[in-house]
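Q: one predicted model, sequence on top.
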Amino acid sequence: MAKDHSNFFNDVYEVVRLIPRGRVTSYGAIANYLGTKGSARMVGWAMNAAHGLSDVPAHRVVNRTGILTGKHHFETPSLMQERLEAEGVEVIGDKIQQFDRVFWDPSAELSL
């Protein structure tokens, strides 16, 4: 039986809504937090489907090295960077600068 992707996508969106302004996380960190380590690609698919959802700050989710791999899924290729810079995140050459300083790990930040 196939897993219900809509529930997984909604779980991803709930985590993404919690990422603070000026911070970023990775697809893999979200997958790990949701107990589906190794499903970073599924998180990516969820994020690609999130661009019509105004309450999901998709621009705050990047790859594990801080590269704006999802930028082509925004209305314009520069919009992801513009949104991050508006929050004080420095981006040069599609890569977040001082990535370790702005990285938000949901497993640490949302621990019970």
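A: Received it, and whenever you're ready, just let me know what you need.

Q: C-alpha from now on. contacts and neighbour counts both.
A: Will do.

Q: nearest residue to the middle of the protein?
A: Against the mean C-alpha coordinate of the chain, by C-alpha atoms, centre = their mean, the closest residue is residue 61 at 1.8 Å.

Q: just checking, that one touches residue 26?
A: Yes: at 5.3 Å, residue 61 and residue 26 qualify as touching, with contact defined as C-alpha atoms under 8 Å.

Q: show me where the protein has strands.
A: Remark: strands of the chain, listed N- to C-terminal, are 25-26, 61-62, 91-92, 95-96; assignment by DSSP state E.

Q: second structure for comparison follows:
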Amino acid sequence: MKEDLIYEILSVVEEIPQGNVATYGQIARLIGREKNARLVGKALSVAQYYGDYPCHRVVNHAGRLVPGWKEQGELLKEEGVPFRDSTHVDIKKCIWDC
């Protein structure tokens, strides 16, 4: 994956306000690649090598957290993001209106 694409994705992630979440598909649409939600996920999986970005604010279309990343839920709860259950945010109440 090219670094310029990774930085393009991360620049959108950087804009997600505290207390809100965005979906992989939403970010893909914002960079003009609406059918590439998985590409966004792949870029976020290596984000730690490119700086400090609020990747914890990105969830799937149903509001599901990343499996196995328990810190994601903790970080979102600290920001006041509402949850439906232990693995899903209440996407209707906290989706980023961009």
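A: Right, received. Where do you want to start? All values reported here derive from a predicted model rather than from experimental measurement.

Q: TM-score them against each other, please.
A: Structural agreement between the two chains, given as a TM-score (TM-score structural alignment, normalised by the length of the second structure), stands at 0.89; 97 aligned residues with a C-alpha RMSD of 1.6 Å.

Q: ok so, going back, mind checking which of the strands of the first structure is nearest residue 9 of the first structure?
A: Between residue 9 of the first structure and the strands of the first structure, the shortest separation by C-alpha to C-alpha is 13.9 Å, and it involves strand 61-62.

Q: aligned to residue 16 of the second structure, what sits in the first structure?
A: Under the alignment defined by TM-score structural alignment, residue 16 of the second structure is paired with residue 19 of the first structure.

Q: and if you look at residue 95 of the second structure?
A: For residue 95 of the second structure, the equivalent position in the first structure is taken to be residue 103, counting by TM-score structural alignment.

Q: burial count for its match?
A: When counting by other C-alpha atoms under 10 Å, one arrives at 21 neighbours for residue 103 of the first structure.

Q: what's the answer for residue 60 of the second structure, then?
A: Residues contacting residue 60 of the second structure under the criterion other C-alpha under 10 Å number 20.

Q: do the same with the one 10 residues further on
A: Around residue 70 of the second structure there are 12 other residues, counting by other C-alpha under 10 Å.

Q: list the contacts of the alignment partner in the first structure of residue 44 of the second structure.
A: Residue-level alignment of residue 44 of the second structure against the first structure, with TM-score structural alignment as criterion, gives residue 47. Listed by C-alpha atoms under 8 Å, 6 or more residues apart in numbering, the contact set of residue 47 of the first structure reads 13, 58, 61.

Q: same check for those residues, but in the second structure.
A: For both residues aligned by TM-score structural alignment, their matches' C-alpha atoms under 8 Å, a contact is called conserved when the aligned residues also meet in the second structure; among the contacts of residue 47 of the first structure this holds for 13, 58.

Q: so what touches the helix ranked longest in the first structure?
A: The helix of greatest length in the first structure, counted in residues with DSSP state H as the criterion, is given as helix 5-16. Residues from elsewhere that reach helix 5-16 of the first structure (C-alpha under 8 Å, 6+ apart): 30-31, 34, 43, 46-47, 50, 56-58, 60-61, 106.
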